[in-house]
Every structure is written in C-alpha cells, then in structure tokens.
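J.: Sharing a model prediction with you, sequence too.
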Amino acid sequence: MSIRVAPCAAPAVKPLALACAISLCLNAASAFAQEQAVPSVFVSGARFASDPALAPIGATVITAADIRRAGAGNVNEAIRKIGGVYGRQSLDGSPDFALDLRGFGANSSENLVVMVDGVRLSENELASAVLSTIPVDSVERIEITRGGSSVLYGDGATGGVIQVFTRSGARQGVHGSGTVSAGQFDAHDLRANLSAGLGKVTLDGSAGKQESDNYRANSRFTQSNFAGGAQYAYEGGRIGVRVESARQESRLPGSLTEAQFKADPRQSKTPNDFGSLDTDRVTAFAEHRIGDTELAAELSHREKTVKAAYEYNYGGVSGFSRVKYDSRQTQFSPRVRQLSDLAGMRNELVAGVDLIRWNRKTAADFSLADASQDSKAIYVRDEIRWDPQHNGRLAVGARHEVFDKDYVDPLGMSSAKESSSQAQNAWDAQASYSVLPGVGVHAKAGQSYRMPNVDENSYRASASVLKAQTSHDLELGATFGSAAGELAVRLFRHELKNEIFFDPTIGWGTNTNLDPTRRQGVEIDAQTVIAAGWRASAHLQHVNATFTDGPNDGREMVLVPRNVISARLAWVPGDGQTADVGAQWVSSQRFGNDFTNSCAARIPSYATLDARYARKLGPWELALAGSNLTDRKYYSNAFGCQSGIYPSDGRQLKLSARYDF
C-alpha cells in the first residue's frame, strides 16, 4: 500500500498539516467499512516476490494506480509526491531531483541505493541515479525502505533503498495507451506503451519524448527513452530479457548569488554551458522453482556516455572546458530462497551473490582519468514468521563485500597508477509483532556502509584512499489501524564513523572522512479513508543531523532541513472523475559550505502546492495538472553562504490527454 498524504491546512500553516492528517486517521474508524479493501500486490521481500504479509518491515509501496492518479510524469516525481521523499532541485534542468532519505544532505544520493528490476542503478561516482529515463507507464510498483539496508543491497544503503519494478507480465491480447501533454515553458510530453499476452509469452514496450525550456534561462531539457521486454512463463518459473535506452540533452543554467536570485530567479549567468547523457542497458533474468526452493538471477550490462562543456573567461582568455565520460557496468546477481514450515512456523532463508564490474574512461581538458572497480559480495538472510496470528516476525542477516579499485590520471597531480582493496561487513536484525489487534511494533538494528567512489578518491584530503563509511543503525516503530486507516511512527538513529563528505574548511575544499556524525529523528506516516471515495495521508520527517565529536562537535550538518511535511488528498468517486491535491513544507537549512555554522543566514523554509483533476470519457482521460501553484520563489540547493544558489521551478500548468485500448 502506498503512502498517500493530504493537505488539511493551507501550505503556510506548517505543523497543522501533520496534526490534521493524524486527527483524520484516528477519527475515521466509522468510515473504514465504506472503503473496499485495496487489492493485494506482491512485493520484493528479501529480493524475491513475496506475499504482502512478508513485505519489508516499515516499507512503502507505490502502485501503478497510485502513480496514474497523482499524475506523476516520471518515476522521480512519483517517489517525491506519493512516497513523501524529500528531493532537491536538479542542477541540470532534468526532472531527476536529488532524493534524500533521512537527512544526508549534499551526499544523499550516495547514501541510498536505487534498484530497477533487481539491478543496481546507483553507481561508483558522484551522480544521482537517473530515474527519469524509465518510462513511467512501464512501472508496476515502487518500494521504498527507509534505514540501513546494506545486508541485501550493499554499498550506500544507509539511508535506505528505492526499488522500481517494471511490468512482469501482461493480460492476454494486445493492450496499450498513448499520452500527449503540453504546458508552460514550451513543455511537451509524448508517451506510448504497448503490451501483448500471447499464451505463455508476454511482450511490452514503452517509449516517450519530453521537451521543455524549463523555468530558468538556458535550462532547456530534452529526452527520448525506450524500454521493452519479452518473457516466457512456464509452470516452474519464467525467463526474459529487457532493453532500455535513453538520450538526454541539457542546457546548464548554473548558480546565482542571493542578490541575483532576488533580482530575477529565472536568469542564468552561464548562458552557453550544456551537457548530454546517453545510456543503454540490457538485462536477462530467470526464475525457477523446485518445490519450496526458488532460484533467481539477473545478468545486466549498462553503457553510459556523459558530455559537458563549460565556458570560461580568465584574464581576458575565454574558451570552453570540455569533459566526456564513458562508463560501463556489468552485474550478475544469482540467489536462492528456501521456504519451509516447522511446527506451525514459516521460515524464509535467502542467500545470494552480487558481482559488479564498473569502469570509466575520461577525456577532459583537465583530466584523462581512467578508473575501474570490481566488487564481490555474498549475503545470507533468514526470516521466521513464528506467530502468524500476531504476525510475529524475526529476521537476521549478514553480508561481506570486497572492493578492488584502480585509478590513474595522467593529467592530474600524479600519473602513477593507484590500486587498492577494501572489504566491508554489514549485518542486521529485525523483529515485528502485533501486540493487539491493529497495533504492531517493530525494531531494527544493524550496521551499514558506504565506500568512497572514484570521484571522491580522485580529489581527497588523505595520501591514501578514503576509509569506508560505517553506520550503526537503530529503528523502533509502531503501527496503529488497518489498510483503510493507519498511523505509523518510526524513531531512528544512525551513528556514523568516517562519513565521506566534501569539507570546504580544508584548503580550497576537499573530500575527506569526517569526525563522527549522527542522524536521528522520527518519521510519521498517516493514511485514512475520510469518506467513500476520499483518501488522505501525510508523511513527516524530523531529523537532527549533527557532528558528535571533533572541532565541529554539536554543529548542524549542511543542506539538511530539520522538518519535512508532505500531505495529499485524493478524491476517487468512481464516476470517472479523480482529483489529487498535495502540499509540502520544508523547514530552513544550513547553506552547503556552512560547516562551522557561522553563516548569518540560512536557506529559507518554503511550502509548495500541487494538484491534478482528471475526467474519463470512454477510453479517453483528460487532465489538468499544476505544480507550485502559489508560484513560490524558493531554492533547495545552495552550496555557498548566500551564494551557489540553484533556484527551484516556478508555477507550471499542464494539460494532458490519454487514450487506452
């Protein structure tokens, strides 16, 4: 079930949005019976399809129906709008906002793992996972698990893991849809998808093209993408292949000072900068059951090319600095699951291997760096459902991973080839229990880790490669209610050693291992049925991110809002009309270079409002959607004290038409 949130108060009324949503949840018991049960969907479990009863503890599931009702135009937007995940404006005009689970600021993308159909999308570089290249109409569901998840997902899963699953099958016959939309800033979006069920064989394909001048000058973005798959299902399992390809071109508007932002947030001081991204991936997969034993594997290969050009003018000498990266990644992930029953208890034992090879060649005016990394991991996890009546669950797991790295930069500070090998362990223990009807509690404890990537190691403070970042993770939670109305509360703490971060106080700034830091706080999810056809929900994250030792002891980490409140209200009367309204309030935060907390100003708090109304007319659906409806002038990315500001988008309205057949 997804987290759905509702605007119970105007955006300016900050804490009331949460209070109102909780009140709705606790007082809607009489309306529960009016809402039919939401159809069950299978979830990933321990990297295998599982019954919803064995869903990851504390996870959020967003279905294809949720995505369509909210009118999300891409996967990144669906995660932010429906899942309540905080995101910061992208720097390149793309819709790929930097997603942040549990307050990791500028390095949020390196502290969460993004998976697509069991294949890792997060990579060995300082770059966010590009989710906009996944055709949104091909998505079957999205699962968000907050908190340490390195046992199953490895490097970087301290903040959590986001998994995207595309369609795994199709109804018999041929079905599809086409969507066209247009909006302000010369925005156009064309999408088409087709699926066919031909006995045991299913085929699907999705394609799209998006174009927009975007809110700021020199921020035009264009993208075309395609994803298609074929699979053969038989009595004991299935085999198949998926192909994905995308092309992006972006103009790069650059940053502004506070004075420039106030004068005109739409302006650009880098009118000639631009970049592009080309990516292609093919994945083969297989699943097979032998009695109570399930075997599964993915073999995936991805090739990516990134280009950029930045204009410079130093001392009257002008020109362009150009860079090009060509990277490849191959992943092989076989695993096995054994299900068994003993004395009325259900046991799930999962073991697997992740083998990933990554390499990158660089051709730039300032660097010819070549880099590679091989990682080899083995993991095991056992979960027992020991009291089905009270949903008693206990799970323990462990992972060991070895990273072999090579790096050389003939134009950098040293032309010597650098090789290193680092190993890291993760573990976790989780338990949940329904202490009363409609009341459940859970606890999680474990260790997660993050390794320094190639970009961090190539510009570091130490003579040797940076140390691995480790986190001791703890979570305590409780849920109240049922599928028709539920309140979930999670208290969490992450004690980090050797956090990998860019420290602006060292020289001109460099990557380093920080003194000990901590993330701790509370997350609250509330969702309920107000009346027949009306659903409301909310998500709150309160996080305190601070140094816990060293010269910065007690000071706040940068680019981390202490409070984020998201709320949504959905109206589905069943007569072909739907409406969806959402609001988000984000509290103030430290500027990106303010490690000493000495900047006299902070990034201001802000609130935004979005909405969508749709009407079905036979096979057609017509919709009007708007984002930042109050046209708030704000920013979420600022890397200097009142400077280095990347303004967020202003108001945008969009009309769309969809045809289903």
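T.: Structure received.

J.: When you work out contacts or count neighbours from here on, use the C-alpha atoms and nothing else.
T.: Fine.

J.: list the buried ones in stretch 542-555?
T.: Neighbour-count burial for stretch 542-555 flags H542, V543, N544, A545, T546, F547, T548, N552, R555 (criterion: 16 or more other CA atoms under 10 Å).

J.: biggest separation within those residues, which pair?
T.: For these, the farthest-apart pair by CA to CA is H542 and N552; their separation is 21.5 Å.

J.: Out of the buried residues of stretch 542-555, which comes closest to R615?
T.: Nearest member of these to R615, counting by CA to CA, is H542, at 36.9 Å.

J.: N511 versus D455, what's the distance?
T.: 9 Å (CA to CA, to the nearest Å).

J.: which of the two has more neighbours?
T.: Counted by other CA atoms under 10 Å, D455 and N511 do not tie: N511 has more neighbours, with 21 against 14.

J.: Go ahead and confirm A129 touches L121.
T.: Yes - A129 lies in contact with L121 (CA atoms under 8 Å); the separation is 5.9 Å.

J.: Compare these two (neighbour count), which wins?
T.: A129 (22 against 18).

J.: On the three-state scheme, that one is what?
T.: At A129, secondary structure determined by DSSP: H, G, I helix; E, B strand; the rest coil is coil.

J.: Tell me the spacing between it and D100.
T.: Distance from A129 to D100, by CA to CA: 12 Å.

J.: Can you work out which residues contact both of the two?
T.: S109 (CA atoms under 8 Å, 6 or more residues apart in numbering).

J.: another one to put next to it:
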Amino acid sequence: MQKFFWIIVFLFIGIGLPAFSQNTSLSGVITTSNSGNPLPGAHIYFKGTNIGTASNNKGHYELNSIKPGNYSLIVSFNGFKRIRQEVEITEGRNEMDFSLEESNSNLGEVVVTGTGTAHHLKNAPVPSELISSKEVKSVGATDFNDLMLSLSPSFDFSPGTMGAFMKLNGLSNDFIVVLIDGKRLYGDIGGNIDLNRINPDNIERIEILKGASSLLYGSDAIAGVVNIITKESGQKNHFSNTTRIRGNNTWQQNNVVEVDAGRLSSHTSFDRKSSDGWQLSKYEEVGDELVETEEKTMKAYEDFTLSQKFEFAATPKLDFYAEGSYYQKDMFRQQSVADYGYYYQDETYGAGTKYLLDNRDYISFDYHHDKFLYYYRYNHDDVDGDFQKDQKTINNDQRLDNARLKYLNVLSSDNTLTFGVDYLNEKMVSANRLVDGEADAYTIALYAQDEMTFFDALDVVAGVRYVNHKELGSAFTPKLSALYKVGNFNIRSTYGIGFKAPTLKELYYNYEKRGRVYLGNTDLDPQESEYLSVGVEYNTRLVSLSASAYRNNVDNLIDYVDGGGENVRIHDNISEARSEGIDVLLDVRTGAGFSIGGGYSYVDARNLTDDIRLEGVAEHSGNIRLAYDHHWKNYALNANIFGRIQDEKFYDGDPNAKGYDLWNFTTNHTFSNLGSLIVELSAGVDNVFDYVDDSPLGAHYGTLTPGRTFFAGLRINFSE
C-alpha cells in the first residue's frame, strides 16, 4: 500500500510542477482594528486552493507565484472575526492591508471535527465543545490532564501507577477516540492511553464531540471524540521556544522550527518533560496493613518527542504531506521498592494527499502508522545474574495501521455530501502475555454523510457508517444531528448508535499484578450503545450559556469480574450500563477586560445489571474561571483564577476516592514591537490553598497534586 501511494505522489508532483505563475504576488500588513498593532500569525489564503501563508511578527504577509484571476480571499486569526473578500489579482505586484476586529467569544471560531467541514462554533450542526488557543495558553498546564481538568467539567482523570485513566461523562478512555490533528493516538499502558505524549504548549485548540455522534472517526467512539489540533504558524521562517519550571524539579519545554520555501514547507518540533516526582504518603497498603515505603505516588520521569512534517504544494489544487514522530519516556522507581521502572517508546509515520476538484469539492487520502512499545527497564544488577542495570524486557508491542479515503461533494450552499472508506488494523506482540505470542484484528468501515440546511434556520446532518470487524461481524451505526436557530437561541439534538469490538487486550491479554491475575476472554461480545442528547444555547455579544442533557445506554459493557478465584479477575460482558446527566457551560464578558466562565457536570453512571454506580466516576464536577485581559501598545496582560470542584468517586468494595477543590492563579505577559521577536512571560501558583490527598499508596486518589506549587515560564517567538 505504501509503495503504491508514493508512486501516485510522484506522478502528481510531475504533472503539477509547471502550474504556478512566477511573476504575480500579493502582500500587505494585517493589524488589529482596536489598536492598529501588527497581528502576528494571522492566516490569509485563497478559498478553494492551497495557496496561503501567515503574517510574521511584524504583521506582514506575502503570497508569491499566483495565477492572475478572481479569488475569494479569507483572513482569519483565533479570537478575531474572519474577513472574506472577493478580490482580483492582476499580473505583477498586488498590495492589500487588512484590519481584524476582536471577537467577543469563542462562538466565531471555526470547528471541523463534527462534520469534517468548517463551521463557526455557534453554527456547528453536530454539538461541539471548543477549547481555544487562548484558554490553553492561559492555564499554563503541566500536562494534558491538568489542562482538561481546569477547563472542562465533563472530563475526569483517575490517577494510576502508569498514567491517568481519562473519563468523559462517566465512560472510560476505552470509549474515547483521541486524535492528534485527525490521527488516532495509539498505545495502551495499564488500560489507559499514554496521554503524556501531549504537550499543552504545542496545542492550538481542542475540539470535543460527546457520545456516539461522530460518523467520520469511528463507531467505537461511544463516549466521544477529542481532536487535539497542534500549533502550526504557517509563517515563512519561524522559531519558538517555550520553557516552564515548577516545584519538584518539574520541567517542560517545547521547541518549533518552521521553514516555508514556497511550495515546500517544513515543520519540526521537539518536546521534553521531566520531573523528580513526589510522595503523598510514606505508607502503603499491603493487604489489611499499612507499611512504610519509599515508593513515590507520582513517579519520577523523563521524556521527549521529536516530530517532523513536510508539505508540498504540487499545484494550487494538489498538495501532499509526509510526517513522522519519535517518543521516548523513562519512568523511574527506586531500587528499594522495585527491580525495574517503566520505559515507553512510540514511533509514527504517515503521508497523505488532497486534491481540490473545484472551489469546494475535494478528495483526500491519508495513511497513518503507529508502533507503541512498553518495557520494564531494570534499575540495578541482579545478584543472581538474571538481569543487568538498564536492561530492557518488552511487555508488549502494539501496532496500528490506518488508511482513510474521503470524498466531499458540495451540491449547493445548502447541501454537502461526504463519503469515505476507513481501514484500521491493530496488532499486538507479547511473547509472555498472549497465548500465541501475537494477535491482530482489522476493521473496514464505509460511511456516507449529508449536511442539509432548511429555511436558513434548520441544519441537519444525517448519515450511516457500516462496520465490518474481522472476528465479530458487521453493524450499521446511523447518526442524526439537528440545529434549530431562533433569535439568540440555538436548540441542538443528536442521536447515534455506537459499535465497539473488544480490544486485543480484552480478548487475549493475561498478566499478574500485585498477586492478582487478570485474564482476557475470547468469548466476549461487541459493545453497542445508543446515545441521545438535547441542548439549548443562549448567545449574545456578552453572554453565552448552554445546557444539555444526555443519555448513553451501553449494552454488553466489558469490565473485569470475579474469575472463579479469590485473586483472579477476567474480562466479561456486563449486560447493561448507562450514563446520563447534564452539562452546563457559561461565559460572561462583564466589561473593562474582565470575564467569568465555567461549567457544571452532573453524571449518573450505573452498572444496571448489579444496580451500582460505575467505578471511578464522580457525580458532581465543576469549573470556575475568572479572567482579566488588557492590551497596551506593546504589552498585553492576561491574569486568571481557575477553580476545579469535584465530589468523591465510587469504588465497589473499596474506599471511595476523596472529593476536592483546587484553585490556580496564572498570569501571562506578552511583549511585542521587538522587531521579529515576541517575548512572553508566565508565572503563577498551582493549588493555592495547598490541598494534599495523603491517603496511603495503593488507595484510590481523586488528585495527585503535591500541594501548593509555584511556576514560571518563558516563550521566545521569532519570525520573518
């Protein structure tokens, strides 16, 4: 498949080489309307082509090698109102300046995950939640977990030895499809996705779909889809470095180098994070006793990620990309508590192409490969000679191959069709934990989606996805979403069917942990869901308020049950489970630079078979955000107070995880008018009131915060 793909790539490149004009250009300056200051990083492009760029730190932009003619020109920047203007480009040098007006809320920002087509958030027919670049920046989070806890009440994380178990509206990360720039994040450790690969400083925005409402990204997204869009400035020559330091010698760093040579562009990023870890309690639960331990609740770690992406515009209608990344993480444990620590390694590569058939229609193909390796790394020499210091023994090797073909056809301004084919193959290799040493399974899916607008007030998205699994047969999963607009109110509703085959681990994986044996089960049935949500939004220039109610019924939910022995657990189908609740989001601009926002989530998640709550779920969660923004000519201040309030989490037969409330204070200072440089300083306090859960090691934790922690950061941004 890969050889065939690259043959097509080079053929298209050869065909498209002479397609650009060499003598025509468009240049100018993009500024803010309120101050007239230059606006760095604003995107400007011709709709229906791949011709585009971004303004440098002086607000200047330049587009070269343009074919003379009439174009629809788009100028956009996050947090500002988009400009669309019909322009005529003539032979030679053309000059145009633009002034962007700041938007009053996130509602004017564009989302694409729900339908695969661009919609302003307030007009997105599939209910979507957006975490903007401004919100991401304002938190200054150490990791993805802290970021989401600060900004979305619908998300929760249950800390574990090797990572955090993510939940969305009461359902675990097994039912959440996590995407980075539309590509699946793969690699399971201890039952959860390794979210540590996500550096908050490299995030542009996050788009969230809840429930089985996604047609394009798989029917296995029973709880929802999280699409993380990474930063890509689009500037000609760009370099940035972001460095943050916190207590416990916790460092995080993000470096980006971008070069745009016209038709060929390169994007390189390097992320590094490390921490000495910390201990919440010097005691550990061993059976019914508490014993002293040196084990750290948060393990010391060190990791880095290197990624590279090349893009080539063969013609104004045809472009290609190739990308790859390498990730490595060491999680250390003291010799006094364990013979080994954990070591993770991830390699990805992929390529794709997109061909614009006209100003609106296109066909695209993407291929993505992910290989995730999980090892034990020994931290000393064994006296019996069984292992040596730094020797690694592999636990499992997980591989993903995903090929996607998509065709979008805009029949009219009121009707858009999307068709696609999605091939997904998973393979696991583990000599010690799989019966036959390896296992694999593939899924082939076909989907069709129709976006329709009626009477300018009603938008409907309807479609169906056909899924065929290697072992577990076929299923049809229809989706239907509707948006009705009346005045300042939006009424939204979505209905979807989900189908999720058991994972390779659930089917075949066997292992032992702390004296307890965990077994796979080849007799598992697929999990199926039925999701329904209804919501109302009220939007004005100063106030945005939304409330939505949902119910997610899951049949044949897979979980561990008693395996016939005191210390044996086996995967099995719980006949029925349900998650239902209410989400409320509020954003108010009070004037003079101040704003108030936040949200509340009520979740009733139950195992209906045993009539008990689902484990690890808090019923009540809430977020509060107070912000102040002010712009002077060459200096901007952003100050924030974030609060997270959450009640206890239920665990059957074990003590519940404690509820908590955490408050953080952050400030961000931006210095501009430094030529090609922009300098940003950040500083703040995490956990202002110094809350610590000092439960013994092995207990269920609501949060692993080490207490009050101070942090500082510096970002240097250069472009020309």
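T.: Perfect, thanks for sending it. Given the structure is predicted, the values throughout are model-derived calculations rather than measurements.

J.: before we move on, the earlier item: any chance of the buried residues of stretch 542-555 of structure 1 in CSV, plus secondary structure?
T.: Below are the buried residues of stretch 542-555 of structure 1 laid out as CSV (three-state DSSP):
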residue, secondary structure
H542, strand
V543, strand
N544, strand
A545, strand
T546, strand
F547, strand
T548, coil
N552, coil
R555, coil
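
J.: ok, how many other residues are close to G653 of structure 2?
T.: Residues near G653 of structure 2, counting by other CA under 10 Å, number 6.

J.: just checking, it is part of a helix?
T.: No - counting by three-state DSSP, G653 of structure 2 is located in no helix; its state is coil.

J.: ok, it to H700 of structure 2 distance?
T.: Where H700 of structure 2 is concerned, G653 of structure 2 sits at a distance of 12 Å (CA to CA).

J.: what's the answer for Y495 of structure 2, then?
T.: Distance from Y495 of structure 2 to H700 of structure 2, by CA to CA: 34 Å.

J.: So for structure 2, the centremost residue is which one?
T.: I228 (3.0 Å; CA atoms, centre = their mean).

J.: Does Q231 of structure 1 touch R238 like I think?
T.: Yes - between Q231 of structure 1 and R238 there is a contact under CA under 8 Å: 6.8 Å.

J.: ok, the two, which is more surrounded?
T.: Q231 (22 against 18).

J.: Identify the residue of structure 2 aligned to that one.
T.: When structure 2 is aligned by TM-score structural alignment, Q231 of structure 1 is paired with E311.

J.: ok, that match - contacts?
T.: R263, L264, S265, S266, D319, F320, Y321, A322.

J.: Spatially, which residue comes closest to it, not counting chain neighbours?
T.: The shortest distance from E311 of structure 2 to any residue other than its chain neighbours is 4.3 Å, reached at Y321 (CA to CA, 6 or more residues apart in numbering).

J.: Enumerate every residue touching the one you found.
T.: So Y321 of structure 2 contacts K309, F310, E311, F312, A351, G352, T353 (CA under 8 Å, 6+ apart).

J.: Looking at those residues, which one is closest to N687 of structure 2?
T.: For the contacts of Y321 of structure 2, the closest approach to N687 of structure 2 (CA to CA) belongs to K309, at 37.4 Å.

J.: Quick check: closest non-adjacent residue to that closest one.
T.: E323 (4.1 Å).

J.: Please look at A297 of structure 1 and R337 and confirm they touch.
T.: No - the pair A297 of structure 1 and R337 does not pass the contact test of CA under 8 Å, sitting 11.5 Å apart.

J.: related to what we said a few turns ago, residue contacts, the residue nearest to the centre of structure 2?
T.: So I228 of structure 2 contacts V178, L179, I180, D181, G182, I203, E204, R205, I206, E207 (CA under 8 Å, 6+ apart).

J.: circling back to that earlier point, in structure 1, what residue corresponds to the residue nearest to E311 of structure 2?
T.: Under the alignment (TM-score structural alignment), Y321 of structure 2 maps onto G240.

J.: residue ranges of the strands in the stretch 301-450 of structure 1, please?
T.: Using DSSP state E, counting those that start in this stretch, the strands of the stretch 301-450 of structure 1 run over 317-342, 345-364, 370-387, 392-408, 418-436, 439-450.

J.: any chance of the ones you listed in CSV, plus distance to P504 of structure 1?
T.: Converted to CSV, these look like this (distance: least, CA to CA, whole Å):
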stretch, distance to P504 of structure 1
strand 317-342, 23
strand 345-364, 24
strand 370-387, 25
strand 392-408, 24
strand 418-436, 25
strand 439-450, 21
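
J.: May I see the ones you listed organised as JSON lines, with mean neighbour count added?
T.: Below are the strands of the stretch 301-450 of structure 1 laid out as JSON lines (neighbours: other CA atoms under 10 Å):
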{"stretch": "strand 317-342", "mean neighbour count": "17"}
{"stretch": "strand 345-364", "mean neighbour count": "19"}
{"stretch": "strand 370-387", "mean neighbour count": "20"}
{"stretch": "strand 392-408", "mean neighbour count": "19"}
{"stretch": "strand 418-436", "mean neighbour count": "18"}
{"stretch": "strand 439-450", "mean neighbour count": "22"}
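
J.: of these, which approaches I500 of structure 1 most closely?
T.: strand 439-450 (8.2 Å).

J.: Can you give the contact residues for the helix or strand following that closest one?
T.: The element immediately downstream of strand 439-450 of structure 1 (helix or strand, assigned by DSSP states H and E) is helix 454-457. Here helix 454-457 of structure 1 makes contact (CA under 8 Å, 6+ apart) with N124, E125, L126, A371, Y407, V465, L466, N511.

J.: Please flag which of the residues you listed sit within strands.
T.: Here DSSP state E is the test, and those give A371, Y407, N511 as lying in strands.

J.: Now that the first one has come up, it's in contact with D406, right?
T.: This means A371 of structure 1. Yes - here A371 of structure 1 lies in contact with D406, judged by CA under 8 Å, at a distance of 5.5 Å.

J.: can you map out the helices along structure 1?
T.: With helices called from DSSP state H, structure 1 shows them at 16-27, 29-32, 64-70, 75-81, 150-153, 258-263, 454-457.
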